[in-house]
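Participant: sequence? don't have it. structure:
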């Protein structure tokens, strides 16, 4: 190669390097890394409209609910919890907190599919600006590659792919941070808590999914009888610890579907104690899946937590309790009944061999000198129209006194709230099983971010009165949508305001002849500081 060609090649390389440097510098200084929160200021925005100096007008939509809700999240400091590192990101074109909040709003609005996001969430200019997107970002996206393309403010896949970029620890940190804030502000005053688990099924192609195979009896049309078949389910398991009255998820874990709940009981309780404070949990109403002698002993003797849990039908202590159904012992056996329920409380049974500390677990349970630790049980002999035959009675284990056994059953009946109000609502109302990307990280991120919004909504609804507290999230979406159909949101550089259509027409100088709400024009100007 001649000297002239070598020189020309070197000059081209220097020129390319210079362009790369300029691009990198522009990326470092670009405004898309800033996340500004707009504040609501009716008077200031009204003055700007009157003067013809405003930036954007957005139609009524998702902001009808989020107007006050975002203020609530900002006031309690939850937005700071979203400021995680995002260890899976190399380039950060969008602030991590804004990306996470955008996905949480997608969950809150009940958007089932990521394909619906461009036409709903990304089409609501008012809502996007309220979440911190600038007009430039909404029009042209967050980088030069998005300019001129119909994927603004970002591609829908960017939002879905974000779920795969965060570690489970980062996501759990967001949930735990939110719970700590709510506890500090007095939203969680409960002493009774509920513990349960629910499946998050996926396909076998989901990366990191677990696999569980169980035998199930089904009716065979061919054989005209019940037959046993093996059923395999792929996916994950969501384990929850929820407060009874405030309905706040105080701790949660997402694990593979075949993992046992009992292996995570103490981890959930420890995390809950860290989030809401030591000694706050006085009573746990636990699902049978968490049954484990060492764990139950630790809850009572190390943490001071009482508990109620149903026994498996084949356990020795359950069989012993059924054998005492007709026994009379005024000091240890207590009977009670009411119209639809008959129960028997039995104190001090010692046939739950596994109930004890770690040293106890090392003993030979079959040895002649083995002695079990005493524990109380409650047995149901009649419920509604069903009288249980001897040997088939449901039996519950508890550390509480059983001299009034009906009270034990009444307490445990409250555990059904986590199945009806939480698990069902999460699946049907909050769409927690509608996962946009089939990877373990994405499942964890989707589940945890959904739980965050579930918690914040329950806390927010306490300020909305009893009517709102009793309505589910699906009904709330319908109601707020109807309430905000005739509203317009107007943005300036720093503020936004929400006005009726007739108020807006008055401010732009084209008023209707009458205000339908009988608002005097001069009074309206005075209230909004317009001279």
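Facilitator: Received, thanks. A quick note: this is a predicted structure, and the numbers were derived from the prediction, not measured.

Participant: CA only for contacts and neighbour counts going forward, please
Facilitator: OK.

Participant: Now do the helices in the stretch 1-150 of the chain.
Facilitator: 3-29, 42-50, 63-76, 78-81, 96-108, 125-130, 135-140 (DSSP state H, counting those that start in this stretch).

Participant: Check which helix or strand residue 181 maps to.
Facilitator: According to DSSP states H and E, residue 181 maps onto helix 168-184.

Participant: In that helix, which residues are buried?
Facilitator: 168, 170-183 (16 or more other CA atoms under 10 Å).

Participant: looking at the helices of the stretch 1-150 of the chain, which is buried most?
Facilitator: Mean neighbour count (mean count of other CA atoms under 10 Å) peaks for helix 125-130 among those, with a mean of 24.

Participant: re earlier: columns distance to residue 214 on top of the helices of the stretch 1-150 of the chain, output as TSV?
Facilitator: Listed next are these as TSV, based on distance: least, CA to CA, whole Å:
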stretch	distance to residue 214
helix 3-29	54
helix 42-50	60
helix 63-76	43
helix 78-81	40
helix 96-108	32
helix 125-130	46
helix 135-140	50
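
Participant: and here's the other structure:
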């Protein structure tokens, strides 16, 4: 579950974790553990530059090539993302009771979280007081796991929630009741999904038309004919059955060589359709 800073409440996060849900949430800049995580990350990078490692930290980089512009003006850039994973970061407010004075007790044991500090995001370095610190309960050792999980949240926020509010009137529910809001939300997201599916389908058919391929109802009918060209409809009174041509021929008592090699007989055809004939020897 990827959350924003508005849900940064230790009691709530503890309750979510008890349901076995992995959490990804950014820490606030004014928190003590945020400052500690940033300091550890910078020390880890400094150690890595000298070929050493800092205990409890792992430094990772990802390089992604992107193309800017088009045609003869196109240029290729390499964007670097640098993250530092911290294995055990003490947190004294992520508890069943939340932030309490019990954290000042000598016997108090802080919860140990994993953290991912983003020092550089797609080539853009962050300031010392703006580096994103992602807190997580995910046990993965690779810090990019938490980074990617949280980054996926932006897709939901921008292409789903914001789109629904701005262009699909999600916030203008017709009835001010829980049932009314639920029905309206389901209907809005269902319509969004249908439109997205239609646009994807249209993009494929448009691309096929540009390549000279047949599309539309003509292609559909030809495909339907191809799938059913070896089938027969047999009527008997008010009942009917749909058989493949070779199945019907076998039922007429004629041997079909290719199917006989595969062990097909009239009995196997009837058995396939749930008909059991009495054993001649009984």
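Facilitator: Received, thanks. Predicted model only: the values in this text are computed from it and were never measured.

Participant: re earlier: for residue 375 of the first structure, which of the helices of the stretch 1-150 of the first structure is the nearest?
Facilitator: helix 78-81 (42.5 Å; CA to CA).

Participant: show me where the stretch 101-250 of the second structure has helices.
Facilitator: Going by DSSP H, counting those that start in this stretch, the stretch 101-250 of the second structure shows helices at 143-156, 163-167, 178-210, 217-228, 245-251.

Participant: which one of the ones you listed lies closest to residue 234 of the second structure?
Facilitator: With CA to CA as the criterion, residue 234 of the second structure lies closest to helix 245-251 of the helices of the stretch 101-250 of the second structure, at 8.8 Å.

Participant: For the closest one, grab the matching residue range in the first structure.
Facilitator: Under TM-score structural alignment, there is no match for helix 245-251 of the second structure anywhere in the first structure.

Participant: Can you mark which positions in that helix are buried?
Facilitator: Buried-residue list, helix 245-251 of the second structure, by 16+ other CA under 10 Å: 246-248, 250.

Participant: dump the residue contacts of the spatially most central residue of the first structure.
Facilitator: Centroid-nearest residue in the first structure: residue 451, 0.6 Å away (criterion: CA atoms, centre = their mean). Going by CA atoms under 8 Å, 6 or more residues apart in numbering, residue 451 of the first structure touches 175, 249.

Participant: I'd assumed residue 234 was in contact with residue 240 of the second structure.
Facilitator: Yes. Between residue 240 of the second structure and residue 234 a contact is recorded at 5.4 Å, counting by CA atoms under 8 Å.

Participant: Number of residues surrounding residue 140 of the second structure?
Facilitator: 13 (other CA atoms under 10 Å).

Participant: What of the one 10 residues further on?
Facilitator: Other residues within reach of residue 150 of the second structure by the criterion other CA under 10 Å amount to 21.

Participant: Look up the closest residue to the aligned partner of it in the first structure, ignoring the ones flanking it.
Facilitator: Superposed on the first structure with TM-score structural alignment, residue 150 of the second structure falls opposite residue 412. By the measure of CA to CA, 6 or more residues apart in numbering, the closest residue to residue 412 of the first structure outside its immediate chain neighbours is residue 285, 6.0 Å from it.

Participant: per the alignment, that neighbour corresponds to what in the second structure?
Facilitator: In the second structure, residue 285 of the first structure lands on residue 2 (TM-score structural alignment).

Participant: and its match, how many neighbours does it have?
Facilitator: Around residue 2 of the second structure there are 16 residues (other CA under 10 Å).

Participant: wait, doesn't it sit right on residue 148?
Facilitator: No. In this structure residue 2 of the second structure lies outside contact range of residue 148 using CA under 8 Å: 10.4 Å.

Participant: re earlier: output the helices of the stretch 101-250 of the second structure in TSV; the columns should cover distance to residue 66 of the second structure.
Facilitator: Output for the helices of the stretch 101-250 of the second structure, formatted as TSV (distance: least, CA to CA, whole Å):
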stretch	distance to residue 66 of the second structure
helix 143-156	18
helix 163-167	26
helix 178-210	23
helix 217-228	38
helix 245-251	55
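
Participant: Compare those and report which one is nearest to residue 260 of the second structure.
Facilitator: When the helices of the stretch 101-250 of the second structure are compared (using CA to CA), the closest one is helix 245-251, at 9.4 Å.
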